Structures are given as C-alpha cells and as structure tokens.
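In: One predicted model, sequence on top.
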Amino acid sequence: MTEHPLEIFRFCPKCGSQDFEIHNALSRHCSQCGFTFYQNPRASTAAFILNSKDELLVATRGKEPAIGTLDLPGGFVDNDENAEEGMVREIKEETGLIIDPKTVEYQFSIPNVYRYSSMDIHTLDFFFLCRVDENVEVKAADDAANLQWIPLNEVYVERFGLRSIREAVHRFLAQNC
C-alpha cells in the first residue's frame, strides 16, 4: 500500500509549524498561521502522433519509472501553460517535431498515480491526437531513448510500461482500428 501524498508533509511549508494537521482527504491545515495546503493532481499530457500512413510514433522510455518500455511522447504541464501548449512543448523536447497547438485534438483524460523520487504523484493525464506528414524527421531526446513509427495494427498495449498509457493506448486503438 502506498503512502498518501499528504503523509510526507509534517511541517507547515509557510511558517514551519508542527501544528500541520490533516484537514480532509485533500488538504492539511496549519493551526498556527492558518495556511491550508491542498494536494491536487498534477496536469500531464501524452500524444498519439499519427503520420499519413497511420503509423503511431512511440518512444522507448530512457528514465525510470518503467525504463526501456514503450511510451507516448508527453510529460508534465508547466505553470502558465495550457494543456495544448504543454503537449506541444513536450513533443518538441522529446521528438524535435514542431506541432501547431491549433492542430492538437483533445481525446480524453485518465487519472493516474506516477511514482517519482520515491513519492506517488497524483496526475490527471490529458491525451491528444496530432497528425503529421509521413516524411517528418524525428530525433529522440530528453526522456525518450528511442523513437519508432509502428503501424496501428502492430501496436501491442502490453509493451507500454505505464498504467495510464496502456489504458489510453487500448482505448485509442479500440476507437481507431
């Protein structure tokens, strides 16, 4: 059983008080300074990038968790970005592709728990569809150790290492194959 994210915070991040108690399932409250800390999910994105031959661009994870397994390009949305901007930035960082945010099509979202630095990070993963020409050049960078184009009928869900990505790929294939 994993530890609830609020359990690791023992002191108020604003005043340092030890009177930082569980307020409800999503927050802790400091009785000294009145600060309430909410544990809300972090926004994350992943892209189904299809070329004109209906091949899906997949990455091989270069870092933990699930190093060496398949993944979709994506990552965390930064402060002051909307989900589409975060998706476009992550695609560029991991693949070198430049995608117009106006062409990114929202598909669905999945709540997730992402294990990072020995902590469970609750995320809300937003999935998008991007279409590109078949001759675009991609280059693995950042978290991606390798990139490859796979025909949709040869995409095997069990090769994807992260639970929400597997669930998303399964759902996407069911809708598009």
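Out: That came through fine. Numbers count the residues shown, from 1 in each chain.
In: all contacts plus neighbour counts: C-alpha atoms, from now on.
Out: OK.
In: Let me see the contact set for the closest residue in space to Y38 that isn't next to it in sequence.
Out: Nearest non-adjacent residue to Y38, counting by Cα to Cα, 6 or more residues apart in numbering: S27, 4.3 Å away. Residues counted as contacts of S27 (Cα atoms under 8 Å, 6 or more residues apart in numbering) are 6, 36-39.
In: if you set the cut-off to 10 Å instead, what comes out?
Out: With contacts defined as Cα atoms under 10 Å, 6 or more residues apart in numbering, the neighbours of S27 are 5-6, 20-21, 36-40.
In: Can you list the neighbours in contact with whichever strand or helix holds Q175?
Out: Assigning secondary structure by DSSP states H and E places Q175 in helix 163-176. The contact list for helix 163-176 (Cα under 10 Å, 6+ apart) reads 46-48, 54, 70-72, 107-114, 123-127, 129, 152-153, 155-160, 162.
In: Quick one: the strands in this structure, in order.
Out: If DSSP state E is used as the criterion, the strands of the chain fall at 20-24, 27-30, 36-38, 42-50, 55-61, 70-71, 74-76, 105-116, 119-131, 144-151.
In: Can you tell me which of those strands is packed in deepest?
Out: Among the strands of the chain, ranked by average contacts under mean count of other Cα atoms under 10 Å, first place goes to strand 70-71 (a mean of 26).
In: Now the residue positioned nearest the centre of the chain: closest residue in space, sequence neighbours ignored.
Out: Centrality entry for the chain: nearest residue to the mean C-alpha point is S44, 3.7 Å, by Cα atoms, centre = their mean. Sequence neighbours aside, F76 is the residue nearest to S44 in space, at 4.2 Å (criterion: Cα to Cα, 6+ apart).
In: now swap in V157 and tell me
Out: If you skip the residues right next to it in sequence, V157 has R166 as its closest partner in space, 5.5 Å away by Cα to Cα, 6+ apart.
In: ok, that neighbour - how many residues close by?
Out: Summarising burial for R166: neighbours were counted as other Cα atoms under 10 Å, giving 19.
In: distance of it from N112?
Out: Using Cα to Cα, to the nearest Å, one gets 11 Å for the distance from R166 to N112.
In: alright, now check it against this:
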Amino acid sequence: MDSGPRRRPVQATVCSFARGLICVAGRVRNSAIHNKRDSLDLCVERPAKNYSPMTMGQHEPGVPLPFHKYCPYDGALLGCMTEHGHPRPICSQCGYIDYQNPRPAVAVIVCNDAHQLLLARRAAEPRKGHWDIPGGFMEAHESAEQAARREIAEETGLTISDLQYLGSLPDVYGPQGVPTINLCFLARVADQTPQASDDAAELAWFDCDRLPEEMAFAHQAIMLRWACGRLKRTEL
C-alpha cells in the first residue's frame, strides 16, 4: 500500500537549497560583470605608442601594461577597469584583477678615490649604445644589497662591500614599458680595475661635472645628481 509522498531527508533538502543559493549568487555576479563589459576597453596587445625610455612613466595614458592577455584562472580575455584612480586589467568572467606591480631593480654608482663615477655603455637593447649605471633586476629570494653586489661583480668584475643607500625612483623598461622601481646605492672602491662584461661595450670613469648629457634611462640622471651631492658633502 502506498503510504503517500516520500519526504526527502532534511539534510538533503538543506544541501540542495544551499547549492541553489550558490548558483544564483554566481549568476548575479557574472551578470554584473557582463553588464560592465561593454564599458571595459580591451587593454591587451596595446604596447606603448612612441615609447621613449627617457620619459619616466611613458606609456599610453590610461592603459595598463599587458603582462597577461588572458585570465590565469578561466582563460577569458582581460579587459580594463579603473580602481582607486589606477587602470587595471580585469577578467570579464570571474573578476580577477591583474595588478601591474613594478619589477625591482638595483643601480650601483661606483666611485673611486678621485670621486669619479663608473658608467657602462650598453651593448644591447634597450637603449643600446647609451651610458648606463651598472645594475639590473633583482633575482627571486635576493635582497637589494645582494643584487647590487652580484650585478657589480657580473658587469664590472669589482668586489664591493660598503653600500650606501641613496633612494629609489620609478621608471619603465623596454618597448612594452614595463614598470620598474629602481633602488640606488653608492659604493666606493680603491685599488681595483673594472673589466667590462658582455653586457657593456665599455666602462669609463666620469667626473661629476662631465657626466654624459643623455643616460639610458630617465631616473639615472637624477641618481647621478644624488651621488655627486653626497660626494660633495663628504669633501666638506
């Protein structure tokens, strides 16, 4: 004999209801994102126009730098949005934001006993042939001081111990205008002869009043002024 409609267990009913809420919430969120999609200008594959490394922060206004083209979570094409006044690449499907954090680099201004500064002429792009402050990008799990000593050893063959931190400046690097944050150090050497590596076409010592008129990157002219000012104060 039929005893009437079977009742579903309470636990199964609750689970089903919860799944329904999650599904509805997901649809509402996706709908909101899709509604904004029409106002999101695609920012991928749009490198800086007329990029000039000599102009700090030079890239197409309002366009984030295209580190990624697709969302790493769902593969959707990234679009653009503005958050706290900054343009950000955002996934139109899941809302993932690809923050354009700067890449840390070090610049080491080496001076000798005559208070001359050591510069390297770049042997490769970007800015091939321009004078450059020895340095480079930091490696993972490396401190700024470790990176400074490593870069100087690699590019000039010099061994430095004492480092004086001068400050940091933002800039951009390469044709894509990758944002960088450059940490500047002053190092003094004596009784050492620098040897140019493959990265440098040549190395040369410069007096503070005879520095090159144009450096490889905009922030470097400012850093050289810092170093010359520090050296001048130590002479007093």
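Out: Okay, I see it. What you are looking at is a predicted structure, and each value in this text was computed from that prediction instead of being measured.
In: Can you calculate the TM-score here?
Out: The TM-score (TM-score structural alignment, normalised by the length of the first structure) is 0.83; 170 aligned residues with a Cα RMSD of 2.2 Å.
In: before we move on, the earlier item: report the separation between the alignment partner in the second structure of the residue nearest to the centre of the first structure and Y165 of the second structure.
Out: Taking TM-score structural alignment as the alignment basis, one finds that S44 of the first structure is matched in the second structure by A105. In this view, A105 of the second structure and Y165 of the second structure are 13 Å apart by Cα to Cα.
In: Then P194 of the second structure?
Out: 22 Å.
In: Kindly tell me how buried S52 of the first structure is, as a neighbour count.
Out: S52 of the first structure is flanked by 11 other residues according to other Cα under 10 Å.
In: is it true that it touches W149?
Out: No - the criterion here is Cα atoms under 10 Å, and S52 of the first structure misses it with W149 at 11.3 Å.
In: L166 of the second structure and L186 touch, don't they?
Out: Yes - L166 of the second structure sits in contact with L186 when judged by Cα under 10 Å, with a separation of 6.8 Å.
In: Overlap in contacts, the two.
Out: Taking Cα under 10 Å, 6+ apart as the criterion, L166 of the second structure and L186 both touch 108-109, 223, 226-227, 230.
In: re earlier: which of the contacts of S27 of the first structure are also in contact in the second structure?
Out: Compared against the second structure with both residues aligned by TM-score structural alignment, their matches' Cα atoms under 10 Å, the contacts of S27 of the first structure retain 5-6, 20-21, 36-39.
In: can you redo these as TSV with distance to R89 of the first structure?
Out: Converted to TSV, those look like this (distance: Cα to Cα, whole Å):
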residue	distance to R89 of the first structure
P5	28
L6	30
F20	37
E21	38
T36	32
F37	29
Y38	27
Q39	25
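In: List just the nearest of those residues to P65 of the first structure.
Out: Relative to P65 of the first structure, the closest of these is P5; by Cα to Cα it sits at 17.8 Å.
In: ok, the nearest residue to the closest one once chain neighbours are set aside to F128 of the first structure distance?
Out: Nearest non-adjacent residue to P5 of the first structure, counting by Cα to Cα, 6+ apart: D120, 6.6 Å away. Using Cα to Cα, D120 of the first structure is found at 24 Å from F128 of the first structure.
In: what do you get for N51 of the first structure?
Out: If you measure N51 of the first structure against F128 of the first structure using Cα to Cα, the figure is 14 Å.
In: likewise R115 of the first structure?
Out: Using Cα to Cα, R115 of the first structure is found at 22 Å from F128 of the first structure.
In: Now which residue in the first structure aligns to I152 of the second structure?
Out: Residue correspondence to the first structure (TM-score structural alignment): I152 of the second structure is matched to I91.
In: before we move on, back to that, Throw the shared contacts of L166 and L186 of the second structure into JSON lines and include distance to A148 of the second structure, thanks.
Out: Rendered in JSON lines, the data for these read as follows (distance: Cα to Cα, whole Å):
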{"residue": "V108", "distance to A148 of the second structure": "6"}
{"residue": "I109", "distance to A148 of the second structure": "10"}
{"residue": "M223", "distance to A148 of the second structure": "15"}
{"residue": "W226", "distance to A148 of the second structure": "17"}
{"residue": "A227", "distance to A148 of the second structure": "16"}
{"residue": "R230", "distance to A148 of the second structure": "19"}
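In: Which pair of those spans the longest distance?
Out: For those, the maximum inter-member distance is 13.9 Å, found between V108 and R230 (Cα to Cα).
In: which residues are in contact with both of these two?
Out: What both V108 of the second structure and R230 touch, as defined by Cα under 10 Å, 6+ apart, is the set 164, 166, 186.
In: Return the member of those residues nearest to P126 of the second structure.
Out: Of the shared contacts of V108 and R230 of the second structure, the one sitting nearest to P126 of the second structure (Cα to Cα) turns out to be L186, at 23.9 Å.
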